[in-house]
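Chemist: Okay, sequence plus prediction incoming.
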Amino acid sequence: MKRERLTMSQALVKFLDNQYIEFDGVESKFVSGIFGIFGHGCVVGVGQALEQGGHNLKFYQGKNEQNMALAAVAYAKHKDRKAIIPCVSSIGPGATNMVTACGCATANRIPLLVLPGDTFACRQPDPVLQQAEFFDNYGRTVTDAFKGVCHYFDRINRPEQLMTACLNAMRVLTDPADTGAVCLAMPQDVEGEAYDYPEHFLKKRVWHIDRRPIAKSQLDRAVRMIKESKKPIIICGGGVRYSDAEKQLLAFAEKYNIPIAETQAGKGIIPWQNPLNLGGIGVTGGKAANVIGRDADLVIGVGTRFSDFTTSSKWLFNENRKVLAINICPFDAYKMDAEAVVADAREALDALADALNGYKTKYNDEISKAKAEWDAIVDDYYTKELDGGLNQTLALGIINEFMGDEDIALGSAGSLPGDMQRLFRPKGRGTYHMEYGFSNMGYEVNGALGAKLAKPEAEVYTFCGDGSFLMGHSELYTAVQEGLKINVCLFDNLGWGCIENLQNNQGTDTFGTVFRARNPKTGMLDGAEIAVDFAKIAEGYGAKGYSIHNSAELRAALEDAKKRTEPVLFDIKVLPKTMTPGFESWWRVGVAEVSKSESVRAAYDDMQKNIKKTFDY
């Protein structure tokens, strides 16, 4: 058996460079680059292996470990989980900075490989710089924190352990049912230790993503449930996108006249203009999908994990409805006490379309009326000017209308995801990119870099609030460094407006959710507003900044930015509390059971009434 003597890090780089996937007969490279921030835990290990060359991995220099890993999440998401950019860090804080990004990847079912440095396996330089010591377990290090947010965790304490670690990492990263974050912790001494690695481990390896067919028994049960229903509704989730099943879903819906509602991950797959597409459903959904969904007698979930936002905390659907869940992941397929179809979405929809011949729903004009009413509501939000400044929904409408057919809209947290699920009208397949499984503030700017790396020919418009921008935007500098134009649409409403609304709606006065100076008279954060010139921050990085206070300035800035090649930031000053409200939905949050405030007590009573309308599973 031929072998090659390499350090663990050199073998890791060579292994990653030779990983490919095959899906529907198309073979593609799975790893084409690596994000990294070097420190003493990795610069002479993986850093040395990358520097010496002999590979085809492009190195991207991150500026913050969490943010570069969020960019990697966005890259994999926009590649429909068919390519990744692993992330390398030093030990200690460099490693733990990536824990949040791993939580984001796992919550969203996105493959992310993190390679944090770790303390010495030999334990001789002890304790090393940046090592946290645990008195109860000498073998525990801070990288154990990754175990709670990863689908696979391994610590490579000997160089030969790399082989089983890498194979199991790839098993999870390429598994459509079990994918998420993967952590391979790498003690810094082991990174430089050598082993005679067998040639078969280092050669090209193709991982096949096979479609799981629907079992006949599952098909029979699903057909029986659908035929017994009169007014079913389809919930289109992100699994439809990852299965490339949008054509099959639409053909199935049109053949049997079944309305379609969208989750955040499923939005932008079916054209919004289609007469059966009722738009977003749930807490951040619109009136059309929520009204039709409330009256449905069968909920057909396709590739959705049935989050509390999709189901309105299990409040939305009527008590007599049944649930049929088509999902490649058994964990998701059995949610909501559903009849589970554990199969690939495309395979299942094709089989159902053939097996249901003769079936017809009992809808009359309910679908068309609900859609027409909702389209008119969206038109009104997108065109209405308010006195006193620029409202958030108008600004969103102007940008939405301006964007080209292939331009990407990206978001994650705050009030904008609600506005976007309700109002945004994607113009092409894959042009709506929302991370909402984790609602990870700080994802937006960094995610825009990842989406741009995934599709460099497209314009990427990322939508974030001022609060989210302040939490993490370091990879704006990386975009400048790489010559990648991203468009940052920053909606400045002087605080965390979404949470302030939630706070006020549950009876609590505004507290700690707006950005104001400390008031010396009250000792509270209720002093003067603090104006921030975000355009100047962008210009300090080398991007182009625009200060915007009205619709005319926004339109002019969008036109000018189209001519630019560097990243741009639109500092859009919007009126607070001008986001959309909820439509026929409810979200369960914990309200104080006892309070001196009458409004809080009323909110608690209201919560109890709504809890009685939900289902206990």
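Modeler: Arrived safely, thanks for sending. Residues are numbered from 1 along each chain as shown.
Chemist: For the rest of this, base every contact and every neighbour count on C-alpha atoms.
Modeler: Noted.
Chemist: Could I get the full set of helices for the stretch 201-350 of the chain?
Modeler: Along the stretch 201-350 of the chain, the segments classed as helices by DSSP state H, counting those that start in this stretch run 216-228, 238-242, 246-256, 287-295, 308-311, 330-333, 345-355.
Chemist: neighbouring contacts of the second one?
Modeler: Taking contacts as C-alpha atoms under 8 Å, 6 or more residues apart in numbering, the residues outside helix 238-242 that touch it are 80-81, 246, 249, 263-267, 269, 302-304, 327-328, 345-346.
Chemist: and what of the longest one?
Modeler: Contacts to helix 216-228, defined as C-alpha under 8 Å, 6+ apart, come from residues P232, L298, L324, E339, A340, V341, A348, A351, L352, A355, L356, Y359.
Chemist: same thing with stretch 397-405?
Modeler: Looking at stretch 397-405 with C-alpha under 8 Å, 6+ apart, the contacting residues turn out to be Y381, Y382, T383, F424, R425, P426, K427, G428, S551, L554, R555, L558.
Chemist: ok, of the residues you listed, which one's closest to E160?
Modeler: Proximity to E160 was ranked across those by C-alpha to C-alpha; first place goes to G428, at 46.8 Å.
Chemist: pretty sure the closest one is touching K267, no?
Modeler: No - between G428 and K267 no contact is recorded; they are 10.6 Å apart, counting by C-alpha atoms under 8 Å.
Chemist: Below is structure B, check it against A:
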Amino acid sequence: MSHEQTVRLTVAQAVVKFLTHQYSVLDEDRQRFIPSAAGIFGHGNVAGFSQAFSQYADDIPFIQGRNEQALAHAGSALAKASNRKQTLAVTASIGPGAMNLVTASALATVNRLPLLLLPGDTYATKRQGPVLQELENPQDPNLTVNDAFRPVSAFFDRITRPEQLITSLPKAFRVLANPAETGAVVLSLPQDIQSHAYDFPVSLFRDRDWTIRRTIPQPKEIDEVAAVLASARKPLLIAGGGVHYSQAREALVDFADATGIPVAETFGGKGAALHDADWVLGGIGLEGNPATNRLVAQADVILSVGTRLTDFSTGSQTMFKNPDVRFASINITELDALKQGAVAVLSDARLGLEALSQKLSEFSVPAEWSTEIAEQKADWAVLRGRALDPDTAFDKQAPENAELRIPDTDAVITQGQLIGLLQEQAQSGDTLIAAAGGPPGDLLKVWDATGDRRCHLEFGFSCMGYEIPAGIGVRLAEPQNTGRVSVFIGDGTFLMNPTEILTAAQEHLDITYVISENHGFQVIRRLQMMKYGEQFGNDFRYRDEDDATRLSGDYLHVDLGEIASGLGATTIRATNTDEIRAALDDTRDAHGPIAIVVPTIPLVDLPGSEVFWDVAPAEVAEQEWVSTLRTDYENGLKDQKWHI
């Protein structure tokens, strides 16, 4: 009787060795699933995982970070930028180190991005009694803080015996590679178990390919969706992130070119249109452009492809105003496919669009719908051009701005004009990153991502602090790409989590940070004014010496450039359009992190989307103006409809 050859390894060594042999395969594209690892060591993983990563450093590079959450965000950004074909493995110590990963775990799972987390855990043997950073639960001695990962991960396993890895590791990678199930995969590893040795079968460490499978559409489902679209007079397609992940952009172009069906993009779907065309509408929903949203309101058939259809895309269920509107969908996840009561194709986005194109080979939208699309696009082009034109002086004292009470700062351009300058400088292969606050909404509304001027927006979890580490992940996704990787953030997001600039410097990564200095959490201030009617706690101001109950003094004196410079970035403060153009142009080929700080005029927004969002003002309040806002809100609720 033959016995399989074994190799004696610790648990940590076995995990790391296993990682070096895993490959993702999408069609003919094969690459390392985990090209790098990252982490911060503490007493809960230093004896086990630091030794293991050191031992295998030649096979899997290790990135040292400043914050565990940020490193995990870099892993999610790598996954997004690589169309879910790669991610990072991130290790952390027990207690707060592990808990720093929970937010990032939720972000990855909400966005359905593969991410491998290896947090340390308290002792499995328990003979030590309560240990440093252990949470003691009197009803459940087996519960640890790591159980917080369970509701925000796609897969969770606590390894309490070495041999459990033999089945757990393949299960973990099955989830990572499954586009319908993927998200954060968490292997919780007690600190003592990491160092335990076991005779593992050598076969566990063979090279293994994980096929990212394309779900094939069922002909009957294609026929049903094709029939719905063929009867439409005003059809419209909503493109989500699934168009990118399935590499369906060319199929989308072929479908839209042939049928004339206009295409709107969600945050995840931004850039789905490869080139500008009559059918390209741009962003949809609460932060979309008004032309797109007016067309959505008229549409009699909505085809959603690869999207979760959250409230930002549906205007909290108020956008689809045609009384006869019907819904169809293509999605790999049944939960999403059936939303809005859609006639659904459960399939890969590319294969679904290709099959649908064949069925609709004789279909084209009516001429009157094409005319309406062209007119709306033309009207929006004029508004967009005015808002982005960097060479038009903004008059703070103009009559139309009288009610804004624009504060006096050294800024001479708006955030919209700054975006106009970034658009002016953008080239094919460049990537612009944003995730929370004003930038992602502004970019969805006005950024032209055609011509491969990429726009990487994380808005499924809208997580402040994602953006700066995301630059690392995007750069790691294509290390040979000479295109510029830029992170576009406000000062609020910058101050929340700037420390991974140092990691970018440490790794010699070429990343540009464009910081819009507008003195506060301005996008939430805007919402606050709409739903409460008075600014409170969002401007960056000193506490007023005469009224200690309010943060109503002067703006905080913060030198963002000095912070970035101290973390290793080459820093430029650019105030006017000429200086900004020069800064962007002069640093295009520079190496290492670059920070360009631009003062922007607070309280000046891009044109509105004309879409309702269900955020309820207080039903009762001492401030009399709140009742008016509440009435407006209740009137907006009247447009909410369930489509089932």
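Modeler: Nice, I can see it. Because the structure is a prediction, the values reported are computed rather than measured.
Chemist: any idea what V46 of the first structure aligns with in the second structure?
Modeler: Taking TM-score structural alignment as the criterion, the aligned counterpart of V46 of the first structure in the second structure is F49.
Chemist: Please settle this for me: is that match part of a helix?
Modeler: Yes - judged by DSSP: H, G, I helix; E, B strand; the rest coil, F49 of the second structure forms part of a helix.
Chemist: For the most centrally placed residue in the first structure, give me its contacts.
Modeler: Of all residues in the first structure, the one closest to the mean position by C-alpha atoms, centre = their mean is E435, 2.2 Å from it. Residues in contact with E435 of the first structure (C-alpha under 8 Å, 6+ apart) are N108, Q264, A265, L410, G411, S412, A413, Y443.
Chemist: The second structure: which residue goes with the last one?
Modeler: Just to be clear, that refers to Y443 of the first structure. Under the alignment (TM-score structural alignment), Y443 of the first structure pairs with Y466 of the second structure.
Chemist: tell me which element the residue lying closest to its match once chain neighbours are set aside is part of?
Modeler: Closest residue to Y466 of the second structure in three dimensions, ignoring its sequence neighbours and counting by C-alpha to C-alpha, 6 or more residues apart in numbering: H73, at 5.7 Å. When elements are defined using DSSP states H and E, H73 of the second structure is found to belong to helix 68-81.
Chemist: which residues of the first structure does whatever helix or strand comes next after that helix align to?
Modeler: Per DSSP H and E, the first helix or strand lying C-terminal to helix 68-81 of the second structure is strand 89-92. The counterpart of strand 89-92 of the second structure in the first structure, counting by TM-score structural alignment, spans residues 86-89.
Chemist: give the contact list for the alignment partner in the second structure of S474 of the first structure.
Modeler: Using TM-score structural alignment, the partner of S474 of the first structure in the second structure is T499. Neighbour list for T499 of the second structure: R66, N67, L567 [criterion: C-alpha under 8 Å, 6+ apart].
Chemist: lining up those with the first structure, which overlap?
Modeler: Retained in the first structure (both residues aligned by TM-score structural alignment, their matches' C-alpha atoms under 8 Å) from the contacts of T499 of the second structure: R66, N67.
Chemist: Stretch 336-349 of the second structure corresponds to what range in the first structure?
Modeler: So stretch 336-349 of the second structure is aligned with residues 332-345, judged by TM-score structural alignment.
Chemist: Distance across that stretch, terminal residue to terminal residue?
Modeler: As for stretch 332-345 of the first structure, its first-to-last residue distance stands at 13 Å under the measure C-alpha to C-alpha, to the nearest Å.
Chemist: what residues does it touch?
Modeler: Stretch 332-345 of the first structure is contacted by residues 211-215, 218-219, 222, 239-240, 243, 245, 302-306, 322-330, 348, 617 when judged by C-alpha under 8 Å, 6+ apart.
Chemist: measure stretch 497-515 of the second structure end to end?
Modeler: Its start and end residues considered, stretch 497-515 of the second structure measures 13 Å (C-alpha to C-alpha).
Chemist: try stretch 299-306 of the first structure
Modeler: Distance across stretch 299-306 of the first structure, first residue to last, is 11 Å (C-alpha to C-alpha).
Chemist: Can you find the partner of M579 of the first structure in the second structure?
Modeler: Residue correspondence, TM-score structural alignment: M579 of the first structure in this structure matches D605 in the second structure.
Chemist: Now do the contacts for that match.
Modeler: With contact set as C-alpha under 8 Å, 6+ apart, D605 of the second structure has these partners: Q415, G416.
Chemist: can you give me the angle the helix ranked longest in the first structure makes with helix 287-295?
Modeler: For the first structure, the helix reaching the highest residue count under DSSP state H is reported as helix 366-383. Note on geometry: by axes from the mean of the first three to the mean of the last three C-alpha atoms, to 10 degrees, helix 366-383 of the first structure and helix 287-295 are set 150 degrees apart in direction.
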